[in-house]
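Peer 1: I'll drop the sequence and a predicted model, then ask my questions.
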Amino acid sequence: MTRVNAVFDIGKTNKKFFLFDEEYREVFREYTRLPETADEDGYPTEDLELLRKWIKDTFDAALAKTEFNIHTVNFSSYGASLVHLDYKGQPLTPLYNYTKDFDPETAAAFYAKYGGEMAIAKETASPQAGFLNSGLQLYWLKERKPEIFSKIKYSLHLPQYLSYLFTGIPVSEYTSIGCHTNLWDYDREDYHRWVYAEGIDRILPPIVPTSASINTTYQDHKLKIGVGIHDSSSALLPYILSKKKPFLLLSTGTWSIALNPYSTESLTEKDIEDNCLNYLRIDGKRVKASRFFMGNEYRLQVEKLSEYFGKEYGYHHDITFDADIYLKRVKDPAVYFEFGGVLQKQEVEAGLTAFGSFEEAYHQLMIELMNQQISVITNAIGDSDIKTIYIDGGFTDNDVFMKLMSHHFSSFKVLSTQSPLGSALGAAMVISDKKVTNKFLKENYAMKKLVPLFFDV
């Protein structure tokens, strides 16, 4: 039997299960998409019960495989999501979606009470973003749903809830606390004063190291269960452990997040205005990050393109970079796509009537997304001496995106992985005692150096 490490990697769209051997090679994977449910306002959100059932069924099936001997289990998932448990360990509310609009009156009252929006944003390294600042959800529950708030025994970040399903032990850990939650004061290295003033600290479980694990027995199998890790911090971990020279990691998916683990300065007002934020590494150090909702914007716009040009959704997967189309499109600086989660700096033109084909419109879409991406990366790098950019996640399979990255960042060494394991592998590594060398990425990530494009624009 092959001794393996199991990881549940839970994204908003794709739910993944991996088995890695002792050398961190992937030996098994399973993907699924689960239908959403709705909260009390009818807003779509993760179906916690369905997710719990899929995790249990998937893990039970993996345990039954005679070719594998599972000895560790860990969990990586998206942040900005809290599970509120009652005194019997049962969820009290839906898993509120971080894209849901936040009550403006409650937000205004919160910021007025604790020093203003910019002050809180700088201290917690969390630009104001409503439910995406998941700590505000606790304040909102206390103010707007006190009957529910009074029943909360523990509020768990989603990665720690997944661990709790196996161990029954509630914990908190740094990477989840630090992901734009408004909970953590980065200069004081403690929960923000508002957390204590509101008594929120009493329902947040004890903080343990991200590398902590809990030994337990599950169906007569002895297992070491990790406490979970925020997916962006997890995706960064293999690079930090195996590389010594400064780098930037561009983690792509529903969010495109540029992560700079070499910035030690507190965020400025300009950083906040540019939508920069901080994450916490597993050792508690800062990571400067800049992000935008690229994957979500991309999906919505491709759906519109598919409908307009009469193509089945999925047609875009086979489109490759066309230099002639690109050169034609960049001669026209107009903006044709309106992105819901991005501040438009130019007025949007008439729209899709300007394009003669799906391919042309698609290239224009990618050009406009890349313009946003360039700003995101530039903001994250700041004054850091970074010469290398790694790209992982779903967009590494997008030929147009990758060609545009190689073109616009030709002065950098840009590398991508052909196997977007991202956060899953980091989750396996964080509870392992095995050391990695600087050859790790090359051997395990199928790293590929991008060749810059050279042509006159």
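Peer 2: Nice, I can see it. Residues are numbered from 1 along each chain as shown.
Peer 1: CA atoms for contacts and neighbours, from now on please.
Peer 2: Fine.
Peer 1: quick one, strands of the stretch 251-400 of the chain?
Peer 2: Counting by DSSP state E, counting those that start in this stretch, the stretch 251-400 of the chain has strands at residues 256-260, 276-280, 286-292, 388-393.
Peer 1: tabulate these in a markdown table, adding columns for distance to Lys244 and mean neighbour count.
Peer 2: Rendered in a markdown table, the data for the strands of the stretch 251-400 of the chain read as follows (distance: least, CA to CA, whole Å; neighbours: other CA atoms under 10 Å):
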| stretch | distance to Lys244 | mean neighbour count |
| --- | --- | --- |
| strand 256-260 | 13 | 27 |
| strand 276-280 | 19 | 27 |
| strand 286-292 | 16 | 25 |
| strand 388-393 | 11 | 22 |
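Peer 1: next, the one to line up against it:
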Amino acid sequence: MPKIPVTAVFDIGKTNKKFFLFDESLNEVWNTYTRLDSIPDEDGFPAEPVLPMRDWMIETFKKALESEQYEIKKLNFSGHGASFVHVDETGEPVTPLYDYLKPYPEDLLKKFYAQNGGKMDFCKQTSSPPLAMLNSGLQIYFIKHSKPELYKKIKYSLHLPQYLSMIFTGQMVSDYTSIGCHTGLWDFEKMDYHDWVKNEEIDKLLPPILPGNSLLQTKEEFGSIPCGIGVHDSSGALLPYLSQESNEFALLSTGTWAISINPFNKSKLTKKQLKQDCLQFLSIQGQPIKISRLFIGEEHKYQIDEMYSFWELPQGTYKKLKFDNSLYEKAKNESKKRIHFHYLKPEDYDIPQAACSDWASFENFESAYYTFIHELTDLQVASLSLVLEDSNVKKLYVDGGFNANDIFLSMLRIKLPALEIIPSDFPNGSALGAAMLVNSSFGN
């Protein structure tokens, strides 16, 4: 019986490390995953376990090559952003894969911004809100000035998706989707690396940039098959929508973060938008894409736990609720009963912040939940508006966890009547996007 031809994709997230096989119609036919414990870096802060991850990937791929059912024809990778793997000439990591939550020395950060025209001017030029270690280019600056002995050992600094590709191809490259992911590396006005990259001679550590649909070849031990260069996971997740939709649209990708993406908005960022966590990514061909971020998943989790505790309710209670317009109108009109946000900052969007959440002022859990989602969707609309303005978008796709929340979607529809709001889901969208990149002329 002939083997089924498949495309293999490694999708490396912070929590789960996944491996998928997609058939020729790009339907998922097999997957496996692992979770790896963090390891302490030299400062004792948790770091990504890059060597155990590499071992798992190689072992998993070699087993897949031996499959009697599937024949791997192509390979690609998606990976989370804000992560660099710094390697020597042979491709061996010489530093930990620092976690983007690692604290950044405040004095070094001030020095950096002072050298580069001030914080907000720099952020505007690089379309990167000031996020310290989450501005991954600043991680290289941190190593150079805080750990010079380590820095001397670095030959190349590879974004995580391109490091994953290098494991199997031996070739060191850079790609636009990782460079443009709030790294502080790219000058969106000049459409080139920012001057600081060259002034610090960090450009010497960054391999040549290739388009995201480029194909390399795996080493002989991995079958000498066509292999992609990897893609930043958020950019990969956008590709299935771009392939199916001929008109302008926006995507609200929800989970821990709600990421509003408008691939058709090319307008420049303002300093105010940057303070509202609006930024730009680069597409696989190096074109700017406007996005905004909102930490709604974590906020929802926090508030739900508070409500469950107060009313002594079991987990999952909110999932049983369906939208009721009378309850929405009541929540909308009871302006004195408001939720105090734990993570989100309504004042960033010129919306007042409640002093505290007085659960006892609500009749019941349902009333409190409706008030919370009403206020949460006000913030979501404000965040979405940052990417929708200056464009002709009439259709909004919502994927991820909130696409199954009837109350959230119904309130969005009421507040955004000009938009067709479509709950949608491409399961494992970032991996699917990576598979699409090596199976089509995407971006040509």
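Peer 2: Thanks, I have the structure now. Owing to the predicted nature of the structure, the values given are computational and were not obtained by experimental measurement.
Peer 1: now the TM-score, please.
Peer 2: TM-score of the superposed chains, computed with TM-score structural alignment, normalised by the length of the second structure, equals 0.88; 436 aligned residues with a CA RMSD of 2.7 Å.
Peer 1: picking that back up, out of the strands of the stretch 251-400 of the first structure, which is closest to Asn182 of the first structure?
Peer 2: strand 276-280 (10.6 Å; CA to CA).
Peer 1: what does Asp23 of the second structure align to in the first structure?
Peer 2: Structural alignment places Asp23 of the second structure opposite Asp21 in the first structure (criterion: TM-score structural alignment).
Peer 1: err, Ile289 of the second structure, not the other one
Peer 2: So Ile289 of the second structure corresponds to Val287, using TM-score structural alignment.
Peer 1: how close does the residue positioned nearest the centre of the second structure sit to Gly180 of the second structure?
Peer 2: Centroid-nearest residue in the second structure, with CA atoms, centre = their mean: Ser234, separated by 4.3 Å. Ser234 of the second structure sits 11 Å away from Gly180 of the second structure, going by CA to CA, to the nearest Å.
Peer 1: Ile259 of the second structure too?
Peer 2: Applying CA to CA to Ile259 of the second structure and Gly180 of the second structure gives a distance of 15 Å.
Peer 1: now swap in Lys190 of the second structure and tell me
Peer 2: Relative to Gly180 of the second structure, and taking CA to CA, Lys190 of the second structure is found at 13 Å.
Peer 1: same question, Thr34 of the second structure
Peer 2: To Gly180 of the second structure, Thr34 of the second structure is 28 Å away according to CA to CA.
Peer 1: look at the two and report which has more neighbours.
Peer 2: Neighbour totals were compared for Thr34 of the second structure and Gly180, and Gly180 leads with 29 against 13 (other CA atoms under 10 Å).
Peer 1: and the more buried one, what pairs with it in the first structure?
Peer 2: Gly180 of the second structure maps onto Gly178 in the first structure when the alignment is built from TM-score structural alignment.
Peer 1: do the same with Gln125 of the second structure
Peer 2: In the first structure, Gln125 of the second structure lands on Glu123 (TM-score structural alignment).
Peer 1: what helix or strand is that match on?
Peer 2: Using DSSP states H and E, Glu123 of the first structure sits within helix 117-124.
Peer 1: OK, contacts around the aligned partner of Val85 of the second structure in the first structure?
Peer 2: Alignment note: Val85 of the second structure maps to Val83 in the first structure; criterion TM-score structural alignment. Counting by CA atoms under 8 Å, 6 or more residues apart in numbering, Val83 of the first structure touches 91-95, 155-158, 161.
Peer 1: hmm, 10 Å instead?
Peer 2: 48, 90-96, 152, 154-162 (CA atoms under 10 Å, 6 or more residues apart in numbering).
Peer 1: now, these that are in helices?
Peer 2: Under the assignment DSSP state H, the contacts of Val83 of the first structure contribute 48, 158-162 to helices.
Peer 1: just flag the most distant two among these.
Peer 2: It's Leu48 and Gln160 that sit farthest apart of these, by CA to CA, at 13.5 Å.
Peer 1: more neighbours: these two, which one.
Peer 2: Neighbour comparison, Leu48 of the first structure and Gln160: the larger count goes to Gln160, with 28 against 16 (by other CA under 10 Å).
Peer 1: related to what we said a few turns ago, which ones are touching the residue nearest to the centre of the second structure?
Peer 2: With CA under 10 Å, 6+ apart, Ser234 of the second structure has these contacts: 78-81, 177-178, 181, 253, 259, 261, 281, 429-430, 433.
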